[in-house]
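Need coordinates for the following:
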Amino acid sequence: MGKGKIAAQVGHASVKAALLASEKYPAEMQSWLSNGQKKVVLKAQGALELEEIIRIAKKSNLPTCLIRDAGKTQIPANSLTVGGIGPAPSEKIDELTKHLKLM
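Coordinates of the predicted model:
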């Protein structure tokens, strides 16, 4: 994916994660909104690693989302592009993602 496409996909994940968190995790959402709305973009090795991280995060009761592309521009339809975790305490997310590199 090109840089613009990556930015758009990350934007989709940020919005979706926030909307889901506002319904299921209102206290975490309010804290996130009040403390600068931190976002960190990391790179997984591929879809399998991304799905596994999201599976573990969900099992740990963290807010999660997966983004699949519509396929209208650069990549095939339904391709997994981005996963979102949070809003949640950084230390909980870091436990799952500390091995990943920054984008």
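
going forward, measure contacts between C-alpha atoms and count neighbours the same way
Will do.

what residue is smack in the middle of the chain?
With distances taken as Cα atoms, centre = their mean, the residue of the chain nearest its centroid is residue 84 (1.2 Å).

Determine the set of other helices and strands touching the helix or strand hosting that one.
Using DSSP states H and E, residue 84 sits in strand 80-85. For strand 80-85, the packing partners by 3 or more Cα pairs under 8 Å, 6 or more residues apart in numbering; DSSP states H and E come out as helix 3-24, helix 47-59, strand 64-68.

one more to put side by side:
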Amino acid sequence: MNLAMYILVNNDIKIGKGKLAGQVGHAVEVLYEKKFYDEEILNHYRKNRKKIILSCSQSKLEELEKEGYAAIRDLGLTQLESNTLTCINLGIVDRNNLGVLEFIKELKLYSK
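Next up is the predicted model:
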């Protein structure tokens, strides 16, 4: 298996680098809190801990949120309005077998 955690960041909003780092941190944390994975997958993932951060449109993120992926919405205490969708964690995915997540091959690495 070639496992990586995929986090998609909303490229339709303006967000500072520090704020974005916090939001991505929340996305990682939420995934572990929900315990989406069995121990075998987590143990395999922990050997490399690859995280891939990609840019994505807000409309696609909203679609993924409706499908049940881990969504992060900001509280609105600093830079963003309350309830702004900042990122989605697609989870730990086998990069050799993306299945329904094949669309991520068309996305670009986040770089702002």
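
re earlier: export the helices and strands packed on strand 80-85 of structure 1 to TSV and tack on distance to residue 75 of structure 1 and mean neighbour count?
TSV is the format used below for these (distance: least, Cα to Cα, whole Å; neighbours: other Cα atoms under 10 Å):
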stretch	distance to residue 75 of structure 1	mean neighbour count
helix 3-24	10	16
helix 47-59	14	15
strand 64-68	10	20
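
Show me the one of those that comes nearest residue 95 of structure 1.
helix 47-59 (9.6 Å; Cα to Cα).

helices and strands around that closest one, which ones?
strand 64-68, strand 80-85, helix 90-97.

Skipping adjacent residues, who's closest to residue 58 of structure 1 in space?
Once flanking residues are discounted, residue 58 of structure 1 sits nearest to residue 64: 6.1 Å by Cα to Cα, 6 or more residues apart in numbering.

can I assume the one you found is in contact with residue 93?
No: the criterion here is Cα atoms under 8 Å, and residue 64 of structure 1 misses it with residue 93 at 10.6 Å.

who touches both of the two?
57, 85-86 (Cα atoms under 8 Å, 6 or more residues apart in numbering).

Run through the residues that contact residue 50 of structure 1.
Neighbours of residue 50 of structure 1 in contact, by Cα under 8 Å, 6+ apart: 44, 82-83.

Quick one: map it onto structure 2.
Counting by TM-score structural alignment, residue 50 of structure 1 corresponds to residue 61 in structure 2.

ok, its match to residue 86 of structure 2 distance?
Per Cα to Cα, to the nearest Å, residue 61 of structure 2 is found 9 Å from residue 86 of structure 2.

hey, what's in contact with both of the two?
residue 10.

Now residue 65 of structure 2. Nearest residue, chain neighbours left out?
Closest to residue 65 of structure 2 by Cα to Cα, 6+ apart is residue 71, at 5.8 Å.

Please say which position in structure 1 that neighbour maps to.
Match for residue 71 of structure 2 (TM-score structural alignment): residue 66.
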